[in-house]
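Fold the stuff below for me.
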Amino acid sequence: MHNPITYLETKHNELHNGFKGWLAKQSLPVEAAVVTLTGAAKGAIFSGFTGAFAKDSSSTAPPPDDSVSPNTMASFQKSQAPAGGPLIHARNYAVISGVNAGISSVLKRLRGKEDVQTSMVAAFGSGVMFSLVSGSGNSHANVITAGVFFALCEGVLFKVNISLRRNDCLSIPI
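Here you go, the predicted model:
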């Protein structure tokens, strides 16, 4: 009797390698569209799994009373936007994952390599789009700040990953 885990892993790798081979033969616009859509689907599915285990925190915060100024109330409502229900989380993860995957694939194809600059540019784009979609991008400064924050986090994670792989401390595929 064969090990079913090994069998599934082998079949998954065959399917994955076949898909990557097919994708490499496609034009840049087709590759970008397919990678963006699959990245968005993965993000939404991941959000669904994590959302099943997390409690919606938007209902736990008490609403401000009537004496609060309209500006404060608007800020409160904006702060509640990221704490929405499962569909909001799925949308946000789909945007982050899809935009990041699409930009990464285009830059990898154009530049011929994946490096820290590619990762940071893709993260900047996904941060900007997340800011716009989540409702926190009400000013150019907020949008740019979100993009820079995502890019800096990705740059640090990329460098740490490379460093760990060089030192054989941890093997994380890129």
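
drop to CA atoms for contacts and neighbour counts, all remaining ones
Will do.

Helix or strand for Gly137, just tell me which one.
Under the criterion of DSSP states H and E, Gly137 resides outside all helices and strands.

Around it, count how many other residues there are.
Other residues lying near Gly137 total 19 when counted by other C-alpha atoms under 10 Å.

Check the gap between it and Phe76 for me.
15 Å (C-alpha to C-alpha, to the nearest Å).

To compare with the earlier structure, here is another sequence to fold:
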Amino acid sequence: MLEQLNQLAGKKFEEFNELKQKNDALDVAFATLASAAQGGLIGYVLGSFSLDAAQQGAAGGQTPQVSAQLAALQKGGPWGQARNLAVFTGVNAGLSLAIKKARGGKDDVWGSMGAAFGAGVAFSLVSGVPNPAQSALTTGAAFAGFNGLFFQISQWFKPEHEDTEYAQARYMLTVLGLQKYESNLKKGILTDNTIMLWNDGALAEARIPPGPRLLILHHLDTYRNPSAILKPALPLPMPPPPATAVAASGGR
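All right, here's what the predicted structure looks like:
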């Protein structure tokens, strides 16, 4: 009985994931709610700690300045901080995904800054600061600036590695002048191992427009053998080796 329930739950979870991938609005909404719940939990825990610290500071006779700072930290109590952090993390996650989808899967510093700006504005509006309109703009700009800086720093330290699962597919798109649809292949997990199985339905599922689909399928048909009589099938060309590999081998 328990095994059947686990199988049923797993099946429903897979169906929900498939539905999310096909429905952008549902995918964004789920990401927003999931991040908001996580942020709310963290905010409540942090709010509880700051409240305890403020109470201990008042009992220990801290200076008025330190007491005021601690009081500001625990303003609104744990639930207030849970609300503020839930709004910030939820809006940031939802906007990040929405911007990425709207830009065809492109993930760069501008998308990161845009999501951080919207999250900063939302955070300022719900946190009860004075002069909310002006504060929302300055807070959003500050969050956008910091997030953009952190994004750039993370890119500098990000290890560079070649994505070998899409080497042939990337080369084919380059030959056809369709490089901008590489992200669509990755969304549909259309790797090199599946390249000879691609059809119009699979490419349409990856949201590649009809014109590029026809070019890709026509190109593949010159290398695979649909009739098995008129011509033999040919292996799909591999991309040329990178310049660093050629130099290391001495040009041989």
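
What does the superposition give as a TM-score?
Structural agreement between the overlaid chains, expressed as a TM-score with TM-score structural alignment, normalised by the length of structure 1, amounts to 0.66; 139 aligned residues with a C-alpha RMSD of 3.1 Å.

Return the distance of stretch 52-70 of structure 2 from the chain's centre.
For stretch 52-70 of structure 2, the gap between its own C-alpha mean and the chain's C-alpha mean amounts to 41 Å (C-alpha atoms, centre = their mean, to the nearest Å).

Please list the residues outside that stretch that contact it.
The contact list for stretch 52-70 of structure 2 (C-alpha atoms under 8 Å, 6 or more residues apart in numbering) reads 50-51, 71, 74.

Helices along structure 1, start to end?
For structure 1, the helices defined by DSSP state H occupy 4-24, 28-53, 70-80, 86-111, 116-134, 140-166.

Can you pull up the most central residue in structure 2?
When structure 2 is reduced to its mean C-alpha position, the closest residue under C-alpha atoms, centre = their mean turns out to be Leu97, at 5.5 Å.

hmm, back to that, with distance to Ala61 of structure 1 added, can I get the helices of structure 1 in CSV?
What follows is the helices of structure 1, written out as CSV (distance: least, C-alpha to C-alpha, whole Å):
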stretch, distance to Ala61 of structure 1
helix 4-24, 43
helix 28-53, 18
helix 70-80, 9
helix 86-111, 17
helix 116-134, 18
helix 140-166, 23
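
pretty sure the residue nearest to the centre of structure 2 contacts Phe30?
No: using C-alpha atoms under 8 Å, Leu97 of structure 2 is not in contact with Phe30, being 10.4 Å away.

Matching the residue nearest to the centre of structure 2 against structure 1, which residue comes up?
In the superposition onto structure 1, Leu97 of structure 2 corresponds to Ser105 when matched by TM-score structural alignment.

Its match: what's it in contact with?
With C-alpha under 8 Å, 6+ apart as the criterion, the residues that contact Ser105 of structure 1 are 31-32, 35.

Leu220 of structure 2 and Leu176 of structure 2, how far apart?
Taken as C-alpha to C-alpha, the spacing of Leu220 of structure 2 relative to Leu176 of structure 2 amounts to 11 Å.

neighbour-wise, which of these two wins?
Neighbours of Leu220 of structure 2 and Leu176, each counted by other C-alpha under 10 Å, are more numerous for Leu220; the result is 20 against 13.

equivalent range in structure 1 for the host helix or strand of the more buried one?
With the criterion set as DSSP H and E, the secondary-structure element containing Leu220 of structure 2 is helix 210-221. Taken onto structure 1 by TM-score structural alignment, helix 210-221 of structure 2 occupies no residues there; it is unmatched.

Determine how far that helix lies from the middle of the whole chain.
From the chain centre to the centre of helix 210-221 of structure 2 is a distance of 29 Å (C-alpha atoms, centre = their mean).

Which residue, other than its chain neighbours, is closest to Pro86 of structure 1?
What sits nearest to Pro86 of structure 1 in space, not counting adjacent residues and going by C-alpha to C-alpha, 6 or more residues apart in numbering, is Gly51, at 6.1 Å.

what about that neighbour, how many neighbours?
By other C-alpha under 10 Å, the burial measure for Gly51 of structure 1, its neighbour count, is 16.

So it sits against Ile88, correct?
No: at 10.3 Å, Gly51 of structure 1 does not count as touching Ile88 under the criterion of C-alpha under 8 Å.

Pull out the buried residues from the helix holding Leu220 of structure 2.
By neighbour count with 16 or more other C-alpha atoms under 10 Å, helix 210-221 of structure 2 contains the buried residues 212-213, 216, 219-220.

now, which of those sits nearest Lys187 of structure 2?
For Lys187 of structure 2, the closest of the buried residues of helix 210-221 of structure 2 turns out to be Arg213, at 15.5 Å, with distances computed as C-alpha to C-alpha.

against structure 1, where does stretch 111-121 of structure 2 fall?
Following TM-score structural alignment, the partner segment of stretch 111-121 of structure 2 in structure 1 covers residues 118-128.

which residues make contact with that stretch from outside it?
By C-alpha under 8 Å, 6+ apart, stretch 118-128 of structure 1 touches 95-97, 99-104, 107-108, 143-144, 146-152, 154-155, 158.

quick one on the thing from earlier: from the contacts of stretch 52-70 of structure 2, which land in strands?
For those, not one is inside strands, with DSSP state E as the criterion.

could those go into JSON lines alongside distance to Glu205 of structure 2?
JSON lines is the format used below for these (distance: C-alpha to C-alpha, whole Å):
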{"residue": "Ser50", "distance to Glu205 of structure 2": "49"}
{"residue": "Leu51", "distance to Glu205 of structure 2": "51"}
{"residue": "Ala71", "distance to Glu205 of structure 2": "54"}
{"residue": "Gln74", "distance to Glu205 of structure 2": "49"}
